[in-house]
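> Build the 3D model from these lines:
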Amino acid sequence: MSEYKHGAFAKESPTSVLTVINTTANISFVVGTAPINLIDEKNVNKLYRLANYEDAVKNFGFDPDYDQYTLSEAIDVFFTKYQVAPVYFVNVLDPAKHKKAAMAETNPQINGQVILSQKGAIKSSVAVNVDKDTKKLDVDYSLGFNKDNLLVVTALDGGSIKPEDKLIVTYDVLDASKVKASDIIGGIDAAGVYSGIQLAQKAYPKFNEVLGSLIAPGWSQDITVTNALLATAKNLNNVFKANAIVDMDTSKIKTYTDAVSIKQKSGLTSEFLNLCFGDLYLDEQKYNHSTMLCALKQYIAGINDSIPNKNPSNKSYYINGFKLNGQDLDLDRSQAQYLNANGIIVARNGTNGWRSWGNRTACFPGDTDVKNYDIALRDMGNWLMNTLVVFIDQMVDEQIDRPLILRIEESEQRWLDGLVGSGKLISGRVLFLKDKNPLSELLAGNIYFKLLWTSGPTASSITNEIEFNVHELNKVFGEETV
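Take a look at the predicted model:
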């Protein structure tokens, strides 16, 4: 009998579709591992443009074991926490290679079903027997996953499985531990097929979108993966610039001060590199720092008219803990500043909660060019160059004449004036210089324009000086201050 109720009641259900902020700047590319057995076992080394949470889960599945399935972590961070899109995903976990045999299970049916005990079951590997009689899929039984991602064998009406039969099930399960750094890095084979990180090169020709950030959460602690991300990011399609956001390898770090020497020994000093330190936590759930920073950067661009002139430092993380190798890492301001001064990004807790803390790229302090070491200026420089490439591409192969020069010059200047007018730039100017365009270059079909731009550097420190004014004490006598 149902519970007796008397009176008016109300309840609220979760929003069925999470709205996302669509961006055209700092678009993210994520390569990693997914519980692909839940969806499509052939979704390996394929580039997907994902528009929302539902799209991501439909194509990559979801499992809360983020250590095994790094793309599930990315789904959580990008689509439920920061709610940004689009995001590009590549799964490299291959059920054909990265697997192991599970123990055969003999189970009685419960309501015509048997639930297998191990997660990661690969449907295509399942064999069901009763005694020595092999049963047929979709004739005698069907396969499907329950809410816990466990595989369920269901006896079909009209099949040969009887209610009293015990099912002997053999199967393989995914084994993410068999994925190697080389799988994440990928490459281009003799047939011209792209895999791993190299699939970032396909975002623009396939979808006409320029990437802003590349990450490999759970894998970028490997220096070979970091170097592959960096090499790809700073020369996408041989014309575009992006950033690699990576996590430091902390396995040999005993205290936060060790991070600086590790960085120096690893040669992590590129302006196209955002270097993250420590693990982020929300209660007991651990997150790779690079995932959170990458989503944050895309979110900040999204709420700023898709223009990346704002620094992610001192912006909110969806966390309540920061750890080094499982131990709480409550850095005070001076400790955080020490790492920031060496181009390392941390998380810091303050009056406004946990925040990203660090406004310098990994090239700092060795590189003293502000457009290289200031994260916001580096992002803005990348975006300006990338936008110009896409915008001017439509004018390539036009006849070189004065009207073409004026059209390009005026179009670019209008664009810059708009950025200045909206406060995204302090100034912007386009120049067509005679000494940069000699006749030999014009005859070869090459035109050169120079763009001068200025954007405000990040306010890294703000100081207020206070002084006790003794002269104001005269007011106690009713006298005017001298």
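> Please make it C-alpha for all contacts and neighbour counts, starting now.
Noted.
> what comes up buried for whichever helix in the chain runs longest?
Determined from DSSP state H, the single longest helix within the chain is helix 402-421. Neighbour counts over helix 402-421 (16 or more other Cα atoms under 10 Å) mark 405, 408-409, 412-413, 416-417, 419-420 as buried.
> go on, stretch 116-124?
116, 119-123.
> What of stretch 39-47?
Quick answer for stretch 39-47 (16+ other Cα under 10 Å): 39, 41, 43-45, 47.
> again with stretch 195-215
195-203, 209-215.
> Please list the residues outside that stretch that contact it.
24-31, 45-47, 88, 90-92, 183-188, 228-229, 232-233, 236-237, 240-246, 290-291, 294, 379, 383, 386 (Cα atoms under 8 Å, 6 or more residues apart in numbering).
> What's the end-to-end length of it?
15 Å (Cα to Cα, to the nearest Å).
> rewinding a little: present the buried residues of stretch 116-124 as a markdown table; the columns should include secondary structure.
Output for these, formatted as a markdown table (DSSP: H, G, I helix; E, B strand; the rest coil):
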| residue | secondary structure |
| --- | --- |
| 116 | coil |
| 119 | coil |
| 120 | coil |
| 121 | strand |
| 122 | coil |
| 123 | helix |
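> so which of those residues would you say is closest to residue 430?
Nearest to residue 430 out of those is residue 120 (Cα to Cα; 56.5 Å).
> and the closest one, how far is that from residue 98?
Taking Cα to Cα, one finds residue 120 at 11 Å from residue 98.
> and for the two, which residues touch both?
174-175.
> Which residue is the nearest non-sequential neighbour of residue 125?
In space, and not counting its chain neighbours, residue 125 is closest to residue 171: 5.1 Å by Cα to Cα, 6 or more residues apart in numbering.
> Can you give me the distance of that neighbour to residue 153?
12 Å.
> To compare with the earlier structure, here is another sequence to fold:
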Amino acid sequence: MADTYLHGAYGHIDASIVKKTVTSETVPVYIGTAPVGLVRGYAGKDVVNNPVKITSLADAKAKVGYSQDFASYTLCEAIAAHFDNGGDGVGPIYVINVLDPAQHKKSPETEKTIAMAKGRASFTSDTIVLDTLKVKNEAGSTTYNEGTDYTVDYLYNATAQTVVISKVGDTIADGNIKVTYTEMDGSTVDSADVIGMASETGEYSGIAALRLVYQNLFVVPNLIAAPGWSQDKDVYAALVSAAQKINGHWDAMVVADLPVVDSSKQAVDTIAKAQDWKAKNGFDSERSIVCWPMAVDKSDRRFHLSSLVVAASQQIDQEHKGVPFESCSNKAVPVVKQFFGDNSKNRGFDQQTANSLNEHGITTVVGWAGEWVLWGSHTAAYAFDDPTMDARAIFATSMRMLMHITNGFQAEWSPEIDGPMTRALKDRIVNREQEKLDAYVTVGALIGKPKIYFEEAENPVSNLMNGDFRWDMQVTPTPPLKSATAYVSYTDEGFSAYFGGEA
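Have a look, this model is predicted:
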């Protein structure tokens, strides 16, 4: 029934319908910079050093702003990989923006003269802090009042982002007017801002603000990336450290990049250089996926592969109801070529050559079967010639499944903490967890006969008296089909078909 009495024919412009977004249990968290100054009232919306949930491109524009300048605003690359990639979006994602327009800004204020015609004036900018915009007469002697003398709109167009000033009433006449405003400066953000810190007074910034994801939003972060920053070895180390036991509980996989140009301005634009740089800089954690080089899409936008790996992983996980057992390797991504840096002469490499990256634990991207696909299913700890490597670190999906199981155990049974630990509860935990393990076998996430145990040897009376109980699980994550080889031999036996009257 209508809210009001209607009699007649009516028309109404309803809310926009954007490209659909698939929702996944995978929770990607990105740390970097966003143009939050493009959001009116950003200072009161807690979008600096605080996790923000993004569900679509329109949502991103409304909450943290958006720009095609991925170098200045690294979170926009992640937003594009998930929601502005020419197809259906996949999300939600969570972003932690470290760019503070009150701190990371150009000085002095920008001042320019623009023309007001037919009551409208406009100029393009993706660096403006909209809340600082002031409109004056051409001489600068009179400052007009927003809302009374003019209104401001910010338009996201295909080719430019435009500030539109529309006059209200007759105070502002057509002709030249002067505008002043503060501009954000992404180049003033450094790796220390991204690494961040947790203070004794309860303030968090950068990667340290990962602790606020579950605390504030009650989702478990399980994929962590900082495209544009993770090639810094200090940022990488901080990511790997922070992704272990977030809030004392949750484990996450880090997806990082090797540089195409390192911090000393040296090109890392060949496979040999990438292998050497990875080894020398310690990008070898089993809790990470490491990628190289970058890639370019049909619009000439440059993507770090970490963004593409996270987006593809979330899409695949969704197809398996959030269970992360299928690799994103050999899955198509919306790019058209590899990128090795502006001054590199490298024209790229094929799948076979890419295998020399994979055997050193580096995921890459290659052209194959008419499209571009991610290529490489190992963790950063993988080395083909290292017999001492822990078997669980061979494939990234193995590590992600182990994290999925431990995170799931904690999430399911945390409501029981501090309740009475009856024998019935002990048995219920065993039975429920075994049921989940068996279900993972059914869908292909585990193989064999995984088992959960409550062992007397692991639960001495002294522990039980203190309320400390332990369950042990033994599981085998399903490995990917990394290679398939058919051996075909020539035989002369077929010539017998010419003889003996056979048809």
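> quick one on the thing from earlier: now the helix or strand following the longest helix of structure 1: buried residues?
Next along the chain after helix 402-421 of structure 1, taking DSSP states H and E as the criterion, comes strand 427-431. By neighbour count on 16+ other Cα under 10 Å, the buried set for strand 427-431 of structure 1 is 427-430.
> what about the helices in structure 2?
57-63, 74-83, 191-195, 211-217, 233-242, 271-280, 305-319, 351-358, 396-413, 423-443, 461-465.
> Mean deviation, the fourth one versus structure 1?
Using mean Cα distance after the TM-score superposition for structure 1, helix 211-217 of structure 2 ends up 1.9 Å from its aligned counterpart in structure 1, as a mean over the superposed pairs.
> which bit of structure 1 covers that helix?
The alignment of helix 211-217 of structure 2 onto structure 1 (TM-score structural alignment) covers residues 201-207.
> ditto for the longest one
Under TM-score structural alignment, the counterpart of helix 423-443 of structure 2 in structure 1 spans residues 402-422.
> So what's the residue count around the residue nearest to residue 22 of structure 2 when sequence neighbours are not counted?
Closest residue in space to residue 22 of structure 2, ignoring its immediate chain neighbours: residue 90 at 4.7 Å, by Cα to Cα, 6+ apart. Neighbour count of residue 90 of structure 2, defined by other Cα atoms under 10 Å: 27.
> quick one: contacts for residue 230 of structure 2?
Taking Cα under 8 Å, 6+ apart as the test, what residue 230 of structure 2 contacts is 236, 239, 256-258.
> cool, residue 381 of structure 2 as well?
283-286, 288, 361, 389, 393-394.
> hang on, the earlier thing: other SSEs contacting the longest helix of structure 1?
On a contact count with 3 or more Cα pairs under 8 Å, 6 or more residues apart in numbering; DSSP states H and E, helix 402-421 of structure 1 meets strand 427-431.
> relative to helix 402-421, how tilted is the strand it packs on?
Orientation check (axes from the mean of the first three to the mean of the last three Cα atoms, to 10 degrees): strand 427-431 of structure 1 against helix 402-421 gives 170 degrees.
> what does strand 427-431 of structure 1 contact?
409, 412-413, 416-417, 420, 449-455.
> rerun that using 10 Å as the cut-off
Residues from elsewhere that reach strand 427-431 of structure 1 (Cα atoms under 10 Å, 6 or more residues apart in numbering): 408-421, 448-456.
> Which members of the contacts of stretch 195-215 of structure 1 are classed as buried?
Applying 16+ other Cα under 10 Å to those flags 24-31, 45, 47, 88, 90-92, 183-187, 228-229, 232-233, 236-237, 240-246, 290-291, 294, 379, 383, 386 as buried.
> How about the contacts made by the closest residue to residue 469 of structure 2 other than its chain neighbours?
Nearest non-adjacent residue to residue 469 of structure 2, counting by Cα to Cα, 6+ apart: residue 459, 6.3 Å away. The neighbourhood of residue 459 of structure 2, defined by Cα under 10 Å, 6+ apart, consists of 468-471.
> give me the stretch of structure 1 that stretch 468-479 of structure 2 matches.
Against structure 1, stretch 468-479 of structure 2 falls on residues 446-457 (TM-score structural alignment).
> List the ones among the contacts of stretch 195-215 of structure 1 that fall in strands.
27-31, 88, 90-91, 187-188, 243-246 (DSSP state E).
> Please produce CSV containing these, extended by distance to residue 303 of structure 1.
Output for those, formatted as CSV (distance: Cα to Cα, whole Å):
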residue, distance to residue 303 of structure 1
27, 13
28, 15
29, 19
30, 21
31, 25
88, 19
90, 26
91, 29
187, 35
188, 36
243, 20
244, 22
245, 20
246, 24
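> Out of the residues you listed, which comes closest to residue 68 of structure 1?
For those, with residue 68 of structure 1 as the reference and Cα to Cα as the criterion, the closest is residue 91, at 12.2 Å.
> what's the counterpart of the closest one in structure 2?
Residue 91 of structure 1 maps onto residue 97 in structure 2, by TM-score structural alignment.
> ok, its match to residue 309 of structure 2 distance?
20 Å.
> now residue 90 of structure 2
12 Å.
> overlap in contacts of these two?
Going by Cα under 10 Å, 6+ apart, residues that sit against residue 90 of structure 2 and also against residue 309 are 81, 315.
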